[in-house]
Structure formats: C-alpha cells, structure tokens
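Participant: Here is the input, now give the coordinates:
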Amino acid sequence: MEEEKALVDRVLIELSQIIESEPNLNEFAIIPVMNNEKNTSPLVYENNSIGLEMWAVKYIIIHTKVYLMKMRNLIKKNLSDSEVQKVKRSLLGAVLVQPEVTTYWNMRKELLERGYLSANSELYFTKLVLSYKNKCNEAFTQRRWIFKKAMEDNTLLVANAFLNYEHSHLLLNNELKVAEMTSLTTKNNYHAWAHRIWSLQNIKGLSKQSFSVILASQYESSYDWLFGNVSEHSAFQYRQKLMTFLIKNREKMNNFFVTYEQFTVDHLKLNNDLNSLFINNKKNNFEDFKCLFSLLIYELFHTVKELNKSYPGHESIWYHRRFLIKTLFDEIFNFKSKNRLRINDTNLSKSECLISRDLNELLCMDNIIINFKLFKPEFRDAESIMCFNKIVKDETELIKTSQSLKYDPVQRYLADKYEKWLMCVLQVDLLEE
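Facilitator: Coordinates of the predicted model:
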C-alpha cells in the first residue's frame, strides 16, 4: 500500500512538472499497457504529448480519491503552501483519469476563486483534458465558467489588460478553436457544437464589426465542414443558428448577402431584384426578411441540392431541408401578417394557423377567414404565385428524382418521408407532372 502511494506521489509530481513547464502540450492519452513489466515510470512524454500507462490509472484513482475527499472541505480554509501544492497535484491527476467527476472540477473552481490556480492555466488544462475526452461536458462547463468570469474582468486571462474588444476577440477565438479541435477528433460531437453556439451567444464587449467577421468566417467554413461530415446533425444545427446571428448583425455585414440575393433573384427568375417581390418593402423589418429569405433560398437550392447529389441517403440532409422549407414558409407568412393579423382565438398559435390551410392558397388569397381579420396581402399577386409555385415545383422534382430506381432504397425511403411531411404537416399540394 505504501509503495503504491509513493508511486502515485512520484507520478503526480512528474506529471504536474511537465504540464506546468511545457506550454505547448497537444495531447494527453491513456496508453494500453496493462502491466508494469519494465519497472519504470508509467509516464511517457514526447513530441509535446503525454501518455499514462493504463496499469497506473487504478492506483491514481484510489489514492487521489481518498486524499481529495479528506481535503474537500478543508480547501475552503487557509492551507499551507505544501498542502495547496499537493491538492493541486492530486486534482490534476484525478481529473485527467476521471474527467467526468464533477466534484473534482468544483474543487478546482474553489482553488481558482482563492487564487491558487490561474484562469490561463485552467483553460490550458481543460484543453488538455478535451484532447483525451473530446465529449467531456464537465470540461466544457469549466471553460464556460471561466468565460463568464473573463467577461466580467478583462484582466483575468492576461497580465496587462487588453482593450475590451481585443480581450473578447481573443477569448471567443480560443473557444471556437477548442471546439473545432474536439469536433475534428470525434465526429458527431454534440457538446463541441453546443459550446460554439453558447460562446457566440454569450460573448460581450466585442465590436459588431469584429463579431460580423467571425460570423462570416464561421458560416463559410461550416459549408466546407458539411461536405466532409455530412452525417453530423449538430453541424447542420450550428449552421442554422449562424443564420440567426447573421441576420441580427446584418447592418455590419457589408456585401456579405450580395451573392445570396443574386442567386435568389436568378433562381426565382425575378425581373429586377428582391424589392420587386414585395409591395411594402419600406417596412422596418424588410431588410432583415430579405437577407434571411436569400440565405434560405441559397441554402435550400444550392447547398442542400449539392449535398443531396453528392451524398444521397443521408437523413441529416433531409432534416436540414425540413428546417429550411418550414422556416422559409414561416418567414413569408410572418412578414406578410406582422402588425396586420390578429388571432381571435388565443389558443391558436400562428404556426398552427399556418399549417391548418393550404399554403399555396394562403399566399395568394385576398383574405383569410379562419380566426383572422381581413388584411391586404403584401405580395404582388403575380410574383407571389410564381415564387411559391417555383419552390413547390423544385421540391416536387427533387422528390420524384429521389424516388426513382437509380437511387438506393434508403434515399427513396427518405424522399417518401419528406413528401408525406410536406403534404401532411405543411399542407402543401405537390404539383402533378
């Protein structure tokens, strides 16, 4: 027992020395060596990577747990320097081999609060943990906790205070890079994609111009990611969220939307530009609507079309298509009805009203009878009918093509499901050939 304890102490001291002295560590891993045949240290350090032989893991788990449970409440009191160092070493080893134990992370928070650990070193350590456990939610949670602290104090991560926007820019870029690293290492990593979204939602102090540049870069890189990881539902969700961020920051996006708007005009075969599609194009929300409308059309008839052509039979593509077509119809409906429609039945939501009628009729009719007061349509009638019919025609062609025998049964099955969803949920009558 004493030999095992002495072994653990030596390993933890060596491990902490390597991590503290080497600022460029890339990876930590458990090496599948089950027995101590060479009677040497279980640590392997080379090429900026650390490995721990598996036979030593059980000893670290046992001895660090006993010691840390004893010190759990004592760390809230004044500790001697030697006790602080031992607690830090024990937590370092315990978290590396058992990163899912929340108690150990909470104890590290205590050390951070009391100044025994620095925020910089903790971010570095969590990145090392995530190199081994790419889906460790506790490590991401720890980074978010530090992220919030850093938003309140821009000197937390640096010796000298940055300008506020520079500090925020550095912080956000670090989180996006860590999330990208874990996404690349482990596919379908929901925690990594969720962390990206959380970071974008919670960043403060960043200039709108800088934030817009980051959003544009993320949106464009996500396009390439989808073609290399077509089955990642979380990546599609991330791209959907980015659309929302882009619209909120539209005023600082300069010419970002020009390509998407031109594609929309060409695809829908409009005579002039998108302004000609709407009568009341002076409304405050028109520019937001126009930009989102263009993004959705481009995503639906370019991005998803190319994905479907290159990777037939992937359910994630079809679910993304559902999101796009539903959002597209919702936005058209909401833009037309905003400040003009009143729902008499408070128990009936707008989305329920939307799917309760034939959408083609809804876009083209002169008035709505069920639960709505009369309103003047804000689409030009001819353009409205043409726009909607063009979208439905393209969807019909896609479904019929995907149902043909040249595709495998999975693609045909997914096309059948999509067709039923359009007809039964959105109440869309697909055009007959």
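Participant: Please count neighbours and contacts with C-alpha atoms only from this point.
Facilitator: Noted.
Participant: Give me the buried stretch members for stretch 306-314, please.
Facilitator: By neighbour count on 16 or more other C-alpha atoms under 10 Å, the buried set for stretch 306-314 is L307, N308, P312, G313, H314.
Participant: now swap in stretch 238-249 and tell me
Facilitator: Y238, R239, Q240, L242, M243, F245, L246, I247.
Participant: now do stretch 40-54
Facilitator: P42, L43, S49, I50, G51, L52, E53, M54.
Participant: which residues sit in contact with the closest residue to the second one other than its chain neighbours?
Facilitator: Setting aside the residues directly before and after it, L43 is nearest to L52 in space (C-alpha to C-alpha, 6 or more residues apart in numbering), at 4.8 Å. When the contact criterion is C-alpha atoms under 8 Å, 6 or more residues apart in numbering, the partners of L52 are F28, A29, I30, I31, P42, L43, V44.
Participant: one more time with 10 Å
Facilitator: 11, 15, 28-33, 41-45, 96-97 (C-alpha atoms under 10 Å, 6 or more residues apart in numbering).
Participant: ditto for S131
Facilitator: Contact analysis of S131 by C-alpha under 10 Å, 6+ apart lists L25, N26, E27, F28, A29, F125, V178, M181, T182, T185, T186.
Participant: Can you flag the buried ones in those?
Facilitator: So, by 16+ other C-alpha under 10 Å, the buried ones in the contacts of S131 are L25, E27, F28, A29, F125, V178, M181, T182.
Participant: For the strand or helix carrying M69, buried residues please.
Facilitator: In the assignment (DSSP states H and E), M69 maps to helix 57-71. Buried residues in helix 57-71, counted by 16+ other C-alpha under 10 Å: V57, Y59, I60, I61, H63, T64, K65, L68.
Participant: I'd say the third one and L15 touch.
Facilitator: No: in this structure, I60 sits apart from L15 without contact. The criterion is C-alpha atoms under 10 Å, and the distance is 11.8 Å.
Participant: Find the residues that touch each one of the two.
Facilitator: Common neighbours of I60 and L15 (C-alpha under 10 Å, 6+ apart) are D9, G93.
Participant: and for comparison, fold this next one:
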Amino acid sequence: MDLVAENENEVLCEKIINDIQAVFLKDPDLSTFEIIPTILNRNKTPVVHAEHHLGLESWCVKHVYDHAHKAIIGYRRQHQSRYLQHSDVLLKYLNVALLINTDVATFWNIRRQMVQTNHLKINCEFKFSALILSKKPKSSEAFAYRRWLYSFQSHDAIDWPSEFGICDRCADRSANNYHAWTHRQWVLQNAPDLIRSELMITEKFMRKHISDYSSYHYRQTLIERAYELCYYESNELEHLHNLKDLISYYLEDDLEILSTADVLQILLPGVDRAAVGEPRLSSFLYCCNLAAHDIRLCDDQKNMYGERESFENHRRSSLRFIVENCVRLLLGELPGLYLTPRTYGQLQEFNAALKKFDYATNAFLSALKRSEGLLGDSHRKWCTIFLGFNYA
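Facilitator: Below is the predicted model of the structure:
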C-alpha cells in the first residue's frame, strides 16, 4: 500500500471510529452490537444504528480494528504513565477495539485503570460490558470485568435479578456457555435469596436446551447450595410427591398415603433428629425431592427425545446427591457438618466411609442398589466407584 492509499485508509478508519463514538454519545442505552456481513464498500457509512442496536459492516472491520489497536498502543508508548490523561480520545479506540475483539486483556486492563482514576463511570461500564456480551456471549474477559466492577458496589445496591438475566441471554445464545454459567454461580453465591426463582428458571432452560449440560451442572450446584443453606419450602414438605414416587419405585410399594415423618423414617431410619436439627432434616427432604424430580425429568426427556449423555449424567448426579446425603446423615460424624467435603482430605475420608457403609441396614438404599445394578455393566461400575456399592 503506497503512502497516499495508506493515508486515505487512516482517514476513513478515523471517520468510522468517530461515527461509532458519536452513536455511543447519542444513545447511552445501546443493547446489542453485531458485525453485518457485507462484501463491498457501498460508498456510505458502514455504521448502522437503529432502535438501540449498533452494527458495523464487515468490509471495514479489519482496517478499523488495526487502526484502533495501533492508536491505543501508540498512546501507551508515547505518553507512558500519562496516557490516561488522554482518556477521551483513548476511549473511542478502546470501544471499537473491544467491540471487534473482546478477548484482549490489555484493553480491559486499561479500562480498569480508567475506572480507578475516575475517567470512566461504573454504570456506563456495566452497560458497555453488557453490549460486548450481546456480540460475544462467551467472553470470559467481559464477565470477569463485570465481577471486578461489582467490587466497587454496595451489595444492597446491586440488581442481582438483572445480572441473572444477562446470564440467561448469554446462555440462550450460545450452547454450553461455561463462562455464563460460571458467572451465574458467582451471582448465586452473592444472592442466595433468589434460589427459588433460579430453581424454576433452570428447569425451563433444561427442558428447552436438552443437550446443554452446563445448565444441568448449574442445577446440581443450585440444589447443593440450597442444602448448604438449609433452604426449604414449607408447603413442599407437605407433599414430596417426587420423592415418594422414587421411594415407591425402588421399594415396589405404594407410598401415597405416607406422611413426611414416614418418608424421613424410610430414608433415615434411626437418625438422631435432635443432633441433626429440624432445619437440616427439612432441607434434606426438600432437596432430595428436587433431586427425585430431576431423575423423573431425565427419564421423561429420554422417553421423548431418546438417549442423551446429558440426561444420563444428570440422573446419576441427582441419584448421587440422594445416596450421599442419606449416608452422611446416617453416619453423623463426617467432615463438613453433613455438607459436601471441602478439602481433598475430607473427600478421601468421606469416600472411604461411603465404601464401608453397610447398605443392607437400610431397606431403601438396599433396594436402590439392587435396582440400579440391573441397568448394565457400565452403570454398575459407576455405582461401585461413586456410590460405594459392592456388587461382588
């Protein structure tokens, strides 16, 4: 490229970048960004803006990104530690560069520095990162940036349902979106009072995206978190339909008329209720009922759609939750106060206790062991490794 053509290219790129920045200034409520596939320059601006949506025609993307990248690096080299003093000019290049390539950690770090020096407003940065995620819903850098921004916010001032909504949209747009579901787990840790709504939302997602195992794994984390917090719904304890159906299936008996106390006696015969505590026992029944519901859901999904690895893995995880927590409560003296072991040593200790447990002393677990052993060699091997069943 000769000097004249190069100068023309730089002028054109600068104009496009200025047009994009003008859209940012004009419309602070931009919600989506997309690159529009086009082959040729049609001698008009490639920046498209309509109803809070921003688009950039693909023919100019490479040139614009190269120009923005070069400008950002140039400012850093030329002005060194004082480059943030040129934040207004630097920002327009950062906006464009990150819209096109969201995975450059250096650019996100510059934005962090601009936030720390009050050159950028935090509320605007939340909007910008959400805009980035509309283009690339699997952007780990954008999710990490949002978590970093929240460190400056008061917990009570954060709209956690809105953050769940962003995770929803990202997971819906991109299958097996590990980064969105990991971010959602982080939100759950900070907003446990939203467990009930999360239980409903995740079931809908699992029914819609039958092969997206990330949602199934989050569901498992959600149930474990509910149990950890001793969460339960009192009205659900009056029925426990799914758990009763599961017990009836394994024991081959109709338990429709059983009370909650009877169900507890079947699962945990002889348990020291005073030592465990009523809240823990109530949460145990509630979460086991959720796990039983998921086992039935997986069976229904398999009958409707055929075999799926996600169905089988989630069924096994739900089954494991019930068996492991029955054993924990029956043994009583285990690390973590009846919760999932936190350290490797605790895990090893629990696995040893699980393998030594005498399942013959519990009619329900014995029937479960026998029934699951009929599902093939592969499943028997899984039960032996993860549930401590000995089929010898």
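Participant: Tell me how the two chains score on TM-score.
Facilitator: Once superposed, chain against chain, the TM-score is 0.82 (TM-score structural alignment, normalised by the length of the second structure); 362 aligned residues with a C-alpha RMSD of 2.9 Å.
Participant: before we move on, back to that, dump the buried residues of stretch 238-249 of the first structure into a markdown table; add secondary structure and distance to N229 of the first structure as well.
Facilitator: As requested, those are exported to a markdown table (DSSP: H, G, I helix; E, B strand; the rest coil; distance: C-alpha to C-alpha, whole Å):
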| residue | secondary structure | distance to N229 of the first structure |
| --- | --- | --- |
| Y238 | helix | 13 |
| R239 | helix | 13 |
| Q240 | helix | 16 |
| L242 | helix | 18 |
| M243 | helix | 19 |
| F245 | helix | 23 |
| L246 | helix | 23 |
| I247 | helix | 25 |
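Participant: so where's the longest helix in the second structure?
Facilitator: Counting residues, the longest helix found in the second structure (DSSP state H) is helix 278-305.
Participant: Who are the packing partners of that helix?
Facilitator: helix 195-208, helix 213-228, helix 234-237, helix 241-251, helix 260-267, helix 273-276, helix 309-331 (3 or more C-alpha pairs under 10 Å, 6 or more residues apart in numbering; DSSP states H and E).
Participant: so what's the residue mapped onto S317 of the second structure from the first structure up against?
Facilitator: Matched across to the first structure, S317 of the second structure falls on F323, judged by TM-score structural alignment. By C-alpha under 10 Å, 6+ apart, the contact set of F323 of the first structure is F236, Q237, Q240, L296, L300, I317.
Participant: With respect to N339 of the first structure, which of those is nearest?
Facilitator: Nearest to N339 of the first structure, judged by C-alpha to C-alpha, of the contacts of F323 of the first structure is L296 at 23.3 Å.
Participant: What are the boundaries of the strands in the first structure?
Facilitator: All strands of the first structure, identified by DSSP state E, fall at 27-31, 43-46, 49-53.
Participant: Of those, which is nearest D273 of the first structure?
Facilitator: Per C-alpha to C-alpha, nearest to D273 of the first structure of the strands of the first structure: strand 27-31, 52.1 Å.
Participant: now the angle from the closest one to helix 57-71?
Facilitator: Per axes from the mean of the first three to the mean of the last three C-alpha atoms, to 10 degrees, the angle that strand 27-31 of the first structure makes with helix 57-71 is 120 degrees.
Participant: Compare strand 27-31 of the first structure with the second structure and give me the mean distance after superposition.
Facilitator: Here strand 27-31 of the first structure, set against the second structure after superposition, deviates by a mean of 1.1 Å using mean C-alpha distance after the TM-score superposition for the first structure.
Participant: tell me, that strand lands on which residues of the second structure?
Facilitator: Against the second structure, strand 27-31 of the first structure falls on residues 32-36 (TM-score structural alignment).
Participant: what distance separates the matching stretch from the centre of its chain?
Facilitator: In terms of C-alpha atoms, centre = their mean, to the nearest Å, the centre of stretch 32-36 of the second structure is found 24 Å from the chain centre.
Participant: try stretch 138-146 of the second structure
Facilitator: Distance of stretch 138-146 of the second structure from its chain centroid, counting by C-alpha atoms, centre = their mean, is 13 Å.
Participant: go on, stretch 165-184 of the first structure?
Facilitator: Stretch 165-184 of the first structure sits 12 Å away from the centroid of its parent chain (C-alpha atoms, centre = their mean).
Participant: and if you look at stretch 46-66 of the first structure?
Facilitator: 32 Å.
Participant: Endpoints of that stretch, how far apart?
Facilitator: Length of stretch 46-66 of the first structure, first residue to last, C-alpha to C-alpha, to the nearest Å: 31 Å.
Participant: And stretch 133-142 of the second structure, by the same measure?
Facilitator: 7 Å.
Participant: Onto which residues of the first structure does that stretch map?
Facilitator: With TM-score structural alignment as the criterion, stretch 133-142 of the second structure aligns to 130-139.
Participant: Kindly indicate which of the buried residues of stretch 306-314 of the first structure lies nearest E4 of the first structure.
Facilitator: H314 (51.5 Å).
Participant: That closest one pairs with which position in the second structure?
Facilitator: Per TM-score structural alignment, H314 of the first structure is aligned with R308.
Participant: try L176 of the first structure
Facilitator: Aligned partner of L176 of the first structure by TM-score structural alignment: F164.
Participant: Alright, that wraps it up for me.
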